[in-house]
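# Here's a sequence, model it:
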Amino acid sequence: MTESELPPLGQLRWQCRRGMLELDYVLIGFLDRHYAALPPEDQRLFIRILDFEDQLLLDWVMGNVVPSDANIRRLVGLMQMRT
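Next comes the predicted model:
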């Protein structure tokens, strides 16, 4: 996926709406405040993170579970610090 192939922000905002208020707050807040400033590889990683199940995402951002993938762990850490 190249930078020109990244989905529009409106589509990403829709994908960030998960139905779990805490998760919505973190994902949409990060998207609105920090996504545009991320390097393209981290933007693609954020998009990839949105494919994970809601409960796992919530566990990651709440710090209950640590992602095994180092890149995901790094981006989740940014999300935790910047919400």
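
# all contacts plus neighbour counts: C-alpha atoms, from now on.
Fine.

# Tell me how many other residues crowd the closest residue to Ile47 other than its chain neighbours.
With C-alpha to C-alpha, 6 or more residues apart in numbering as the measure, Leu12 is the residue that lies nearest to Ile47, at 7.6 Å, once sequence neighbours are left out. Per other C-alpha atoms under 10 Å, the neighbour tally for Leu12 reads 17.

# Please give the structure of this sequence too, so both can be compared:
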Amino acid sequence: MTSTHQSDPANRARLRWRARRGLLENDLILTRFLDASEGSLTDDEVDALTRLLDLSDIALMDLMLARKEPEGADDLPQVHALLARLRRA
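All right, here's what the predicted structure looks like:
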């Protein structure tokens, strides 16, 4: 049985660690978002965030600042919904 994000402290710690970015701006946005929302993230939202964290810092910044929209495999409803939350953070 696979543990969910919310039920596993190790998964939550891993997500926080992955959210640390090279660009300070990304780091600030992601940290503020996780501080406010981590406890309420669904597994779909964690999956969407994981997809975003797989991107380069520049690509992630472009998405968070709405300079671009997700493309290809990342063009999913849950990714768009999470980006909307990140943009408000």
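
# quick one: the counterpart of the residue nearest to Ile47 of structure 1 in structure 2 and Leu49 of structure 2, what's the gap?
The pairwise alignment with structure 2 assigns Leu12 of structure 1 to Leu15, based on TM-score structural alignment. To Leu49 of structure 2, Leu15 of structure 2 is 9 Å away according to C-alpha to C-alpha, to the nearest Å.

# which residues touch Glu3 of structure 1?
If you count contacts by C-alpha atoms under 8 Å, 6 or more residues apart in numbering, Glu3 of structure 1 has them with Pro40.

# Leu55 of structure 2 maps to what in structure 1?
Leu55 of structure 2 is assigned Phe52 in structure 1 as its aligned equivalent, the criterion being TM-score structural alignment.

# What separation is there between its match and Pro67 of structure 1?
11 Å.

# So for those two, which sits in the more crowded spot?
Neighbours around Phe52 of structure 1 and Pro67, counted as other C-alpha under 10 Å, are more numerous at Pro67. The numbers are 19 against 10.

# What is the aligned counterpart of the more buried one in structure 2?
Using TM-score structural alignment, Pro67 of structure 1 pairs with Pro70 in structure 2.

# again, but for Ala36 of structure 1
Structural alignment (TM-score structural alignment) places Ala36 of structure 1 against Gly39 in structure 2.

# Output the longest helix belonging to structure 1.
Of all the segments of type helix in structure 1, defined by DSSP state H, the longest one is helix 21-34.

# Show me what it is packed against.
Contacts defined by 3 or more C-alpha pairs under 8 Å, 6 or more residues apart in numbering; DSSP states H and E place helix 21-34 of structure 1 against helix 9-16, helix 54-62, helix 70-81.

# Would you reformat those as a markdown table and include distance to Phe30 of structure 1?
Putting the helices and strands packed on helix 21-34 of structure 1 into a markdown table (distance: least, C-alpha to C-alpha, whole Å) gives the following:
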| stretch | distance to Phe30 of structure 1 |
| --- | --- |
| helix 9-16 | 10 |
| helix 54-62 | 11 |
| helix 70-81 | 6 |
